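Visitor: predicted coordinates and the sequence they were generated for:
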Amino acid sequence: MTTCIDHMLDMELETFPGVRIVVPTHLLYRSQDPLAVQLLFHDSVQGLIPWVFARDLLAEGTRAPTGTGDVRIWPTGTGAEALVHLLLSSPHGSAHLMASLPEVEQWVRSTYRLVPTTEETQALDLDTHLARFLNGTP
């Protein structure tokens, strides 16, 4: 059985220092893939733009700067006005996005209630994924 926790929020894309564009974003977590989170950015030209990375990376990034390479996350501020920053890099460029830290923290906590860290490997069902891979089925 697949269970998911999703949440819509508006992130802000910093295009130039001080210039921000609102980007509707869908946060998605599926118990069948317990180690990952997905951010689906809604772009009026390209449609959905997905980013998938480690749930632990996002959780850690809400508390302290973390990440190297393609995904870097860090918090700023305190209280209701606090932000979480995501710097996403690809061969096509990079994007600096910001969102409400309390809102993202609440969503991340809900993913850990669904699949606690201690149950991630059980929920992953490696045997089924390996069998599908070896049989050439998706």
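Guide: Nice, thanks for sending it over.

Visitor: when you work out contacts or count neighbours from here on, use the C-alpha atoms and nothing else.
Guide: OK.

Visitor: helices or strands up against the top helix by length along the chain?
Guide: When the chain is parsed with DSSP state H, its longest helix is helix 101-114. For helix 101-114, the packing partners by 3 or more Cα pairs under 8 Å, 6 or more residues apart in numbering; DSSP states H and E come out as strand 4-16, helix 55-61, strand 83-90.

Visitor: buried stuff in the shortest one?
Guide: In this case it means helix 55-61. Neighbour counts over helix 55-61 (16 or more other Cα atoms under 10 Å) mark R55, L57, L58, A59, G61 as buried.

Visitor: output the contacting helices and strands for that helix.
Guide: Packing partners of helix 55-61 (3+ Cα pairs under 8 Å, 6+ apart): strand 71-76, helix 101-114.

Visitor: and these as CSV, adding distance to L48?
Guide: Below are the helices and strands packed on helix 55-61 laid out as CSV (distance: least, Cα to Cα, whole Å):
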stretch, distance to L48
strand 71-76, 18
helix 101-114, 20
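
Visitor: can you redo these as a markdown table with mean neighbour count?
Guide: Output for the helices and strands packed on helix 55-61, formatted as a markdown table (neighbours: other Cα atoms under 10 Å):
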| stretch | mean neighbour count |
| --- | --- |
| strand 71-76 | 20 |
| helix 101-114 | 17 |
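
Visitor: which one of those lies closest to V23?
Guide: Among these, helix 101-114 comes nearest to V23, with 14.9 Å by Cα to Cα.

Visitor: for comparison:
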Amino acid sequence: MNTFVHTSLVVQLRSGAADRFPVLAHLSYDADDPFAVTVAFSHDGRILARWQLDREMLGDGLVRSVGVGDVRFAPEPDGPWQEVRMEFHGDAHPEAGRHHAVVFAWAPAVAAFLRQTHRVVAPGTENAGVDDFLAELFTESRPHGG
């Protein structure tokens, strides 16, 4: 069974008050990290930013506003398309303020990607591997020998 899902979408980036311009969003999902979706934004073959997103939160953002802090998602009702608005707040920069970008993606394409991830690992069946991690941690911390 394939445990990896990937798709590339053309999305619209708006940084600051500027107009939107197209960039590629490469979404990937790996069953080894079942709660996360990684998205890399690129333009002219150069990676602009890479974010690790919460898969459930991304799905919720297709139907309602979610998120506080650095990452927020919401359906975008004002545009001509069914869009999801992805808002990212980055590190502070020396000129004052924080880096901020808004990305608009076609919601049906994001939903289709998430459905593919759900076929790999169904929602609610994710295994965080905490038990394995703790077992390995305790094994390594035991004194060796006698």
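Guide: All right, it came through fine. The model shown is predicted, which means the values in this text are computed figures rather than measured ones.

Visitor: find the residue at the geometric middle of structure 2.
Guide: Centroid check for structure 2 by Cα atoms, centre = their mean gives L53 as the closest residue, at 2.9 Å.

Visitor: not counting sequence-adjacent ones, nearest residue to it?
Guide: Of all residues not flanking L53 of structure 2 in the chain, V37 sits nearest, at 5.1 Å (Cα to Cα, 6 or more residues apart in numbering).

Visitor: and T2 of structure 1, helix, strand or coil?
Guide: Under DSSP: H, G, I helix; E, B strand; the rest coil, T2 of structure 1 falls in the coil class.

Visitor: quick one: contacts for it?
Guide: Contact analysis of T2 of structure 1 by Cα atoms under 8 Å, 6 or more residues apart in numbering lists R30, S31, Q32.

Visitor: ok, now which ones touch the last one?
Guide: Going back to what we said before, that points to Q32 of structure 1. M1, T2, T3, A123, L124, D125.

Visitor: against M8 of structure 1, how distant is it?
Guide: 20 Å (Cα to Cα, to the nearest Å).

Visitor: coming back round to it: was I right to think the residue nearest to the centre of structure 2 contacts T38?
Guide: Yes - when contacts are counted by Cα atoms under 8 Å, L53 of structure 2 is listed as touching T38 (6.0 Å).

Visitor: so can I have CSV of the contacts of T2 of structure 1 showing secondary structure and distance to L83 of structure 1?
Guide: Shown next, in CSV, are these (DSSP: H, G, I helix; E, B strand; the rest coil; distance: Cα to Cα, whole Å):
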residue, secondary structure, distance to L83 of structure 1
R30, strand, 24
S31, coil, 26
Q32, coil, 29
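
Visitor: tabulate those residues (TSV), appending distance to P65 of structure 1.
Guide: Shown next, in TSV, are the contacts of T2 of structure 1 (distance: Cα to Cα, whole Å):
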residue	distance to P65 of structure 1
R30	25
S31	26
Q32	28
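
Visitor: so which of these is the closest to P91 of structure 1?
Guide: Nearest to P91 of structure 1, judged by Cα to Cα, of the contacts of T2 of structure 1 is R30 at 27.1 Å.

Visitor: what's the local residue count around the closest residue to T3 of structure 1 other than its chain neighbours?
Guide: Using Cα to Cα, 6+ apart and skipping residues adjacent in sequence, the residue nearest T3 of structure 1 is S31, 5.4 Å away. When neighbours are counted by other Cα atoms under 10 Å, S31 of structure 1 registers 20.

Visitor: S31 of structure 1 and P50 of structure 1, how far apart?
Guide: Here the criterion is Cα to Cα. By it, S31 of structure 1 lies 18 Å from P50 of structure 1.

Visitor: same deal with D56 of structure 1?
Guide: The gap separating D56 of structure 1 from P50 of structure 1 is 18 Å, by Cα to Cα.

Visitor: how about T111 of structure 1?
Guide: 18 Å.
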